[in-house]
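> here you go, sequence then predicted model.
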Amino acid sequence: MTFKETDHWSLDADHCIAAALIMKKTIPQGGMSARLSILYAPKGPLLDWTNESLRSRVLNDLQAIAKKQSAIFLKVDPDVVLGTGVPSSKEDVIDQHGQAVMSELQRRGWRYSSDQIQFKNTVLIDLSASEDELLRRMKQKTRYNVRLAEKKGVALRIGKQEDLGMLYKMYAETSVRDGFVIRDEGYYRTVWALFMSGAESSMINDQWSAPSAEPLIAEVAGEPVAAIFVFYFAGRAYYVYGMSRAAHREKMPTYLLQWEAMRRAKAKGCTVYDLWGAPEVFDESDSMWGVYRFKEGLGGKVVRTLGAWDFAPNPFWYKLYSEVIPRVLDVMRSRGKAKTKQSLGT
């Protein structure tokens, strides 16, 4: 069973000073474990983490909730910045506020999670600059590839609801080629359609504050060859899904897609374009290294955050769960890859 509960902290009925959406999943087994659960506050809790008294109050309450719910653990992964730039590089800047939060979690017995749900690090592009300046900040090879795509006849268009089947198939092809696991088609079609309807509503009402998304599709001679989904919320744009086909890759359609995404986000009033993910370890051993090099070329800044931390009221069950769940996930990933291949007829 899964349910969601929202907790908030306020000074009065009209002034929310902190909030957390807590997702709960019970363990589907008999006996004592039927009363156990796991809790997760995605990208939360939300609060001013520099406010020490508020921070202490929220953490106290979250720990109490975990105990009351008989949780194996409560996982949080707020966007608390630990630093910017690649570690040990000349751009490396430590954020003292973030370091203080990490130290407090350690003092309280929270553990850095071996199961990171969200990307701990990302690359952000400052969209406040002019388009000429955004191009100048790109690496030379990236700028060249943007212009090459234009010269080679890559055309772009905004996707529609009727494109979702094609987009899922392209995403599935990408996952098989690059070796990552995706969900079933129904999940993506639901998410994509929901946020695309938000974009349509925003266009009608001339209001871009509501969450929305749009697919950008690159075509060569009318044939879709690559696409990205860009999400918009609260002055930020997020590159969440990317997909491509093997055909016409030499025409560099993905570079033109990213440039158009930046231009559209800027036109919508967004000040930041979040490229959604960077390596946890900044060297070639990290599975995201190749993707990071592509994102790095777009001229963004690495932002390192706190990542996911677990509060485990019952160390025994937490240790048992931590030892078992990686094996279960490996099996699920293998089955997921096989299912995706089967859906493509490969």
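All right, it came through fine. Because the structure is predicted, anything quoted here is derived from the model rather than measured.
> only C-alpha atoms from now on, for both contacts and neighbour counts.
Will do.
> check which residues of stretch 295-310 are buried.
295-310 (16 or more other Cα atoms under 10 Å).
> just the ones in helices from the residues you listed, please.
Judged by DSSP state H, helices contain the following of these: 295-296.
> closest one of the buried residues of stretch 295-310 to Y321?
In terms of Cα to Cα, no member of the buried residues of stretch 295-310 lies closer to Y321 than D310, at 12.3 Å.
> got another, please set it beside the one above:
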Amino acid sequence: MSLTLRTITRAEHLAFVAARPSASHMQVPSWGDVKPDWTAESLGWFDAEGRLVGVGLVLLRPLPKVKRYLAYLPEGPVIDWRAPDLEQWLTPMLAHLKARGAFSVKMGPPVVARRWSPDAVKAAIADPGLRRLGDAEPTSHEPGAAELAGRLRAMGWRQSEPGGEDGFAAGQPRYVCQVPYAGRSLEDIHRGLNQQWRRNIKKAEKAGVKIVRGGYEDLPVFYGLYSETAERDRFIPRPLPYFQRMWTALTAEHPDRMRLYLAHHDGEVLAAATMLVVGGHVWYSYGASTSRRREAQPNNAMQWRMMCDAHELGAHVYDFRGITDTLEESNHLLGLLRFKVGAGGEAVEYLGEWDFPLNRLLHKALDLYMARR
């Protein structure tokens, strides 16, 4: 198959994504508006008949003082990753980005490699001989994932080394937790919650916790809780204007692209979370809560409301996003893994992010810079 690639309009890009079951929220045109430090461009692949057959949102980050760019396609591009002629898709993309001044290309194929059921994750956590989830026997291997990784290496792509703490990479998470919804009733999904989850949801209801949908005007309340969470969990928070920009950009593209949920109790907001929707894929994006009145269990109540709403929207998956791959009890992120898996989520490993150095010297310089950060 002969493919050509060119820049496309936002409308063309959005129409293509809308016609698919789902795509990453980082591969819709509005995501470029969330990242003002990057230049966003919509790419389109066309077949011999001129039909649009694939799209990608590429973010271009300039190097200081030089008109050269890092090109990044987070959780993309949206192409046929199982195609036998993958070179026909990726070669024109590299040529286009090189002509745009890119010195390196980073992408994240939205391809699953392995899955672990909730029971398999629970068993892995209980096994004293296991230190990482990746060392545990998976419930299933996705066919073709290992072959795809081999083909990318043969083309000159390099798998990014996982950075950050405990498997949380500097880019997008390789390990996530997802609750499968396809073909399941809400009763099935409720039965998939562990005992602790079901108990906590009842406690919240008995305590009088009320979950409400918020809007742009509620983002400062969310942000206050988010800042408290960042201090408690030892991470650097994003600034409030980031979330305001995110809300404005995403909801302008589609009114349900981003939602905000707030857990009220006795006149106070105890927890808040953002939810993102693209087609049948729903993500829990950012969560925040106070340490006060935790016995009211606002987080479980809020997540269950979000899970119910996702089901009502026709979701085929509810995605809790990143999880740690460490299984060590001493790690503070293990509690987050238990919380997400307790909702009936399976651990999912993606193929990870991949780099193609177009200028090896500049790519090496970027690697050194990132290692020192």
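Nice, thanks for sending it over. Keep in mind it's a predicted model, so treat the numbers as computed, not measured.
> about what we covered before: closest one of the buried residues of stretch 295-310 of structure 1 to A66 of structure 1?
D310 (10.3 Å).
> pull up the gap between the corresponding residue of structure 2 for the closest one and D37 of structure 2, please.
Under the alignment defined by TM-score structural alignment, D310 of structure 1 corresponds to D355 in structure 2. In this view, D355 of structure 2 and D37 of structure 2 are 20 Å apart by Cα to Cα, to the nearest Å.
> repeat for R158 of structure 2
25 Å.
> ok, these two, which is more surrounded?
Taking other Cα atoms under 10 Å, R158 of structure 2 and D37 do not tie; R158 has more neighbours (16 against 12).
> can I take it that A288 of structure 2 is in a strand?
Yes - assessed by DSSP: H, G, I helix; E, B strand; the rest coil, A288 of structure 2 belongs to a strand.
> just give me the match in structure 1 for it.
Using TM-score structural alignment, A288 of structure 2 sits opposite M243 in structure 1.
> find the nearest non-adjacent residue to that match, please.
Distances taken as Cα to Cα, 6 or more residues apart in numbering put Y171 closest to M243 of structure 1, at 4.9 Å, once the chain neighbours are dropped.
> where's that neighbour relative to V81 of structure 1, distance?
For Y171 of structure 1, the distance to V81 of structure 1 - Cα to Cα - is 31 Å.
> and the two? which has more neighbours close in?
Y171 (23 against 20).
> and the biggest helix by length in structure 1, what's buried?
Using DSSP H, we find that the single longest helix of structure 1 is helix 315-344. By neighbour count with 16+ other Cα under 10 Å, helix 315-344 of structure 1 contains the buried residues 317-318, 333, 336-337, 339-341.
> counting by contacts, list what it packs against.
strand 71-76, helix 164-178 (3 or more Cα pairs under 8 Å, 6 or more residues apart in numbering; DSSP states H and E).
> tell me which of the ones you listed is the most buried.
strand 71-76 (a mean of 27; mean count of other Cα atoms under 10 Å).
> quick one: average offset of the next helix or strand after that strand versus structure 2, please.
Using DSSP states H and E, the helix or strand that follows strand 71-76 of structure 1 in sequence is strand 81-84. With mean Cα distance after the TM-score superposition for structure 1, strand 81-84 of structure 1 departs from structure 2 by a mean of 1.1 Å once superposed.
> is it true that H13 of structure 2 lies in a strand?
No - assessed with three-state DSSP, H13 of structure 2 is helix; it does not lie in a strand.
> give me the neighbour count for it.
Considering only other Cα under 10 Å, H13 of structure 2 is surrounded by 22 other residues.
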